[in-house]
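>>> Sequence and predicted structure are below.
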Amino acid sequence: MQVPPMFVLLSSVRINTNNDNNNNNFSGSTLRLLENGNLLLLTQNGTVLWQSFDYPTDTWLPGMNLTRSRSLISWRTKTDPSPGFYSLRLRPPDYGEFELVFNNTESFWSTGNWTGQSFLNVPEMTIPYIYRFDFEDPFSPSASFGFSERALENGLEPPTLFRVEPFGQVRQYTWSKQSRSWNMFWSKPEKIGQVRGLCGRFGVCSSDESDIAISVSSFCDCVKGYEPVDVEGWRNGEYYGGCKREDGEICNVSDGFDDLGFVVEFDMFNASSLRTKTRKVCERECLNSCNCVGLSYNEKSGICRNFYGSLFDFQNSSSSSDGVLYVRVPKEKEGSLMKNRFNGKVLVAIVIGSAFALGVLVVSLLVLIKMRLKKKGNEEDVSVPILNLQVFSYKELQLATRGFSDKVGHGGFGTVFLGELSDSSLVAVKRLERPGGGEKEFRAEVSTIGNIQHVNLVTLRGFCSENSHRLLVYEYMQNGALSAYLRKEGPSLNWDVRFRVAIGTAKGIAYLHEECRCCIIHCDIKPENILLDNDFTAKVSDFGLAKLIGRDFSRVLATMRGTWGYVAPEWISGVAITTKADVYSYGMTLLELISGRRNVLAPPSAGGGENNGCETEDKWFFPPWAAQQIIEGSVAAVLDKRLGNVYNIEEARRVALVAVWCIQDDETVRPTMSMVVKMLEGLVEVNVPPPPKLLQALVTGESFCGVKADDSETGVSTGGSLSVTNLEVSIADSESYIGDILDVNVNVR
């Protein structure tokens, strides 16, 4: 558009075309907004006078380069665009990695150094579905890093951006045409509680730390006995001012301590340590000093640490080795009204009479409260049935797990500990990290999980919902997770077990998709969530903790809990998520199961000369190479070498082909999980699938190390168009499964 005479641009170049002596120099200038979001001020001959990409704010768009002098700075709040407290910048003095910085001084997360293809701490970059990264002159003051969108063969180029949020995370968003909104796909740090300075003095990160789509209005709480310094700012999501004591921070030896549970200490100033036999000794030491604001105590070691000044940046921990944090808080007012100066017989009479009256009142109140609680409990039991689930107290589970000392696993939803109940049965106790929702919502979710019973799903035995504690008690799987058998130095599974695991896992997922009252999309199928009992029967875990949706698959899920390396392409493209996303993840897991290795390993160039388990450089990202070998008929090349020649050739071929069908680009071409079960059991004949074009496209980019394109007659090609290929599968009862690869229509009849 033509710049009007009154146009004024105030910046470091300070251009003013109105009443300016140099007005003629800008006569006829134009202001142009490019497709990539760059705003240009151009002269008549096209010279760029100014462009917005040179002055980044909080948003990073494709085509924009960040340099030593160009960094992203967050907004102050969601509604206040003034500069905030968080920035993403190239870390000085080497400029070979990015870091997130609080208040321009304190770094709390970094990408790790550039390896030539990715950053060490961002393994997601090894699977660049839609990005091409370009790092010019890394490890020098002239370093410049940018990214562009990768053109895929299916033509999908969803608008995308990165943004440093007011609450300290850097997030990637993609645009969804269906919902007409930006969907958050990726964030670092993954947990809100890991952000530096978010909640200020005596503020506690109270969010569900595994929920990457959390509302900005619910990040922080003040500890008990404290209140926000800036109440209005707190309401607007500006927590940095922190909290203050409600009683004006009066030093009082009768103060108490609030148990915040196991915490990671980020920044606790002026700490003193001592070894004591009991926490009471530690508390007395703290109460004797007006500057002592809290303490941590580890029952195992007996180590007590007293903290002085202020407490910043503490978050929930999953490890008992961190110790329990006790914050000094005002003791509840009790007995203060009984203080008086009366004495003698008058005082005795008053005390006795008051005690009697108070006793009658207390008994009456207890009876009334008990009746109301019973009524409320009956109403809640009717609305939220718990079936045969056992309700545990927090103390019971503390004893069963020996103080949560034996950690056996950790995931996005929480930490798992081994426990032994009073009946001597072993259980796995999952302690949820800062779960969202209230008591009623939690019991409703537990009720849903408790209703789900299948031989290939982990059974929920009970739960605990006491104060802020949320724990789930599962049956214990003696042989652990499938992931433990995917390391060369670890134990191995024979072929019969692997085949049973493949079928059992498929049956468990199929039950979630098609046989439950509410269709459940797991969203996180991976070896860590496939557990093996004493007979090596596969059982899918964590299914009830994913989002529950109805059978209307047009709804777009707002969050994604999947793991890179297993997520389907539609997560990134912004289209609706269906059960076929689980099918894709299952296919990736099948490749790992039959090969006895992980799909993504550190490339040789990033491992200091070691190949980290990769025989050749082109196999460090396994799926494209494996898919090519399977399609060409070289299934044996993909199988785990530890199997030797002891495996069923037909079963191995069937599993391998099913895996490639499951990881097809277009979800409509992938089979359903019930169809997968039939394929694996030999009820249908499985033909050779087409190559997953997206995987092939990934490995042809300049910034990606992987399998090279093959122009042979096998059809494994990354360029041009594929010929029309039909898959026809016949079943004994004449059922057919027909998929047209170009028209992407699947019919089951």
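That came in fine, so what should we check first?
>>> make it CA atoms for all contacts and neighbour counts henceforth
Noted.
>>> residue boundaries of the strands in the stretch 51-200 of the chain?
With DSSP state E, counting those that start in this stretch, the ranges of strands along the stretch 51-200 of the chain come out as 59-60, 66-67, 72-75, 83-90, 98-102, 106-110, 131-136, 144-149, 160-164, 170-176, 181-188.
>>> Can I get those in TSV including distance to residue 335 and mean neighbour count?
Formatted as TSV, the strands of the stretch 51-200 of the chain follow (distance: least, CA to CA, whole Å; neighbours: other CA atoms under 10 Å):
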stretch	distance to residue 335	mean neighbour count
strand 59-60	56	20
strand 66-67	62	22
strand 72-75	48	25
strand 83-90	45	24
strand 98-102	45	22
strand 106-110	46	17
strand 131-136	66	18
strand 144-149	65	18
strand 160-164	51	21
strand 170-176	50	20
strand 181-188	49	20
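>>> here comes the other one, which I'd like you to weigh against the first:
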Amino acid sequence: MDSGNFIMLGHGHNNSAIAWESFAHPTDTWLPGMKMWKGMKLTSSKSSLDPAIGIFSIGMYMSPGKSQLVMVYNKTVPYFSSGEWTGYYFAKIPESEGQKTIEMSCVRVSPASIYYNLSISPLDQTLYILGRLLFSENGELQLYYWMDNNRWSMRWSTYRSQCSDYEICGPYGLCNTNDLCTCVQGFTPKNKSQGWWSSGCVRRRPLQCSATEGTTDGFQEAKNQYLSVKKAVVYNNEQTQQGCRTACLNNCSCTAFAFAISDPPVCRLWFGDLFGMRVSSEGQSIFVRLAASEFPHVTSEHSNKAHALPILLSSAASFFVASAFLSAAFILWKRQRMRKKTVEEEVPMSLKKFTYKELRIATENFKHNLGSGAFGSVFKGTLADSTPVAVKRLEGSTQGGKQFRA
């Protein structure tokens, strides 16, 4: 059909009845005229190059007298909702109201049966604009419309940080300020070949959970971290950080603790695998439990005395050792200085970073398209100080990201 709906008609006496239609079985795209009923959902692609089913989905959620669109990660973890339908737009997606050419509507067939519809309006009596909603491989809802230069252009997006709400980095994965996954210190990726490291990280060395001197597990401090307090157990009877540490250490299932100096002090313990850690300016110090072997240079006073070996050096031998040490230190210093000088000559060190929000404002929400390349589109923009800029937005290719940074 001209609407984009792929229809299969019946046969025999009922050859005009619809036997199957693509609008009832959407993938990642929502076209005008397609009704989004409860139970239906859009599912992201695995990547821009792989149309297989991805890990994000969005569908209608209904409660008595209320309805909203809910985005879900990995089939079970809600990470964003559109907010309730106000009668004109979704509370958390104000862009869905009055887009002049493209807007959303809610049709209530009965109190328990409603659907959302994407509609378009003509700019004038002769011009009709095509529009579509895309649920991207990154779990964003994006509105596109057809441009005069015969290409799709994004009008708005429900962009949110990949680290915001869902556990995309897996167990013991840490989401940093660049929306990239790394592992907590003492851990290594379980499967480096998987995108976003969704399988998480594993310990480099197993925990000992032993009270034997020198083999007791330790804790590595991770500063400025956010970790869901909903999954923590609060121990209000612990009034000091040392007491909180001991409470965690004495329980083999405790994997991390945090202590807040407040009134009263709050001791939080986490049990089992850690999920959803991310770097945050509003975070706190999280102490992650590691095996004693992860701290090779930390030993007790008793252990130092037990393992200390008397070493006797003659004055000649002492002089030789000192001379060798100074020579090695000088050579190392000279090499580092030459390497640093080479790097400074080859790499500019004053590159400014911009947030996604700053670039979106500078380009008026990526309004003026200047053209496109192999891995994305270029948009005209103006910074706050009136400096004209060209902003390239990458579109899904990992190789493109590497070339762009190069």
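Structure's in. What do you need? Keep in mind that what you see is a predicted model, and the values were worked out from it rather than measured.
>>> returning to what we had before: with distance to residue 501 of the first structure as new columns, can the strands of the stretch 51-200 of the first structure be given to me in a markdown table?
Formatted as a markdown table, the strands of the stretch 51-200 of the first structure follow (distance: least, CA to CA, whole Å):
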| stretch | distance to residue 501 of the first structure |
| --- | --- |
| strand 59-60 | 44 |
| strand 66-67 | 47 |
| strand 72-75 | 47 |
| strand 83-90 | 44 |
| strand 98-102 | 41 |
| strand 106-110 | 38 |
| strand 131-136 | 35 |
| strand 144-149 | 38 |
| strand 160-164 | 38 |
| strand 170-176 | 35 |
| strand 181-188 | 30 |
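>>> Residue 585 of the first structure: which of these is closest?
Across those, residue 585 of the first structure has its closest neighbour in strand 181-188 (16.4 Å, CA to CA).
>>> What is the closest one packed up against?
Packing partners of strand 181-188 of the first structure (3 or more CA pairs under 8 Å, 6 or more residues apart in numbering; DSSP states H and E): strand 170-176.
>>> Helices of the stretch 101-250 of the first structure, residue ranges please.
Ranges of helices within the stretch 101-250 of the first structure are 231-235, based on DSSP state H, counting those that start in this stretch.
>>> Nearest to residue 15 of the first structure, out of the strands of the stretch 51-200 of the first structure?
strand 83-90 (22.3 Å).
>>> tell me the average deviation of the closest one from the second structure after fitting.
Taken over the aligned residues, the distance from strand 83-90 of the first structure to the second structure averages 2.8 Å (mean CA distance after the TM-score superposition for the first structure).
>>> what residues are up against the closest residue to residue 189 of the first structure other than its chain neighbours?
Taking CA to CA, 6 or more residues apart in numbering as the measure, residue 189 of the first structure lies nearest to residue 169, with 6.0 Å between them; neighbours along the chain are not counted. Residue 169 of the first structure makes contact with 187-189, 192, 195, according to CA atoms under 8 Å, 6 or more residues apart in numbering.
>>> which of those residues lies closest to residue 89 of the first structure?
residue 188 (14.0 Å).
>>> To which residue of the second structure is the closest one aligned?
Under the alignment (TM-score structural alignment), residue 188 of the first structure maps onto residue 158 of the second structure.
>>> Could you do residue 371 of the first structure as well?
Checking TM-score structural alignment: residue 371 of the first structure goes with residue 334.
>>> Okay, and that match sits in which element?
If you go by DSSP states H and E, residue 334 of the second structure is part of helix 315-346.
>>> From the contact counts, what lies against the strand or helix carrying residue 378 of the second structure?
Assessed by DSSP H and E, residue 378 of the second structure sits inside strand 376-382. Using 3+ CA pairs under 8 Å, 6+ apart, the elements in contact with strand 376-382 of the second structure are helix 356-362, strand 369-372, strand 388-394.
>>> Distance to residue 298 of the second structure and mean neighbour count for these - can I get that in a markdown table?
Formatted as a markdown table, these follow (distance: least, CA to CA, whole Å; neighbours: other CA under 10 Å):
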| stretch | distance to residue 298 of the second structure | mean neighbour count |
| --- | --- | --- |
| helix 356-362 | 43 | 16 |
| strand 369-372 | 55 | 14 |
| strand 388-394 | 46 | 17 |
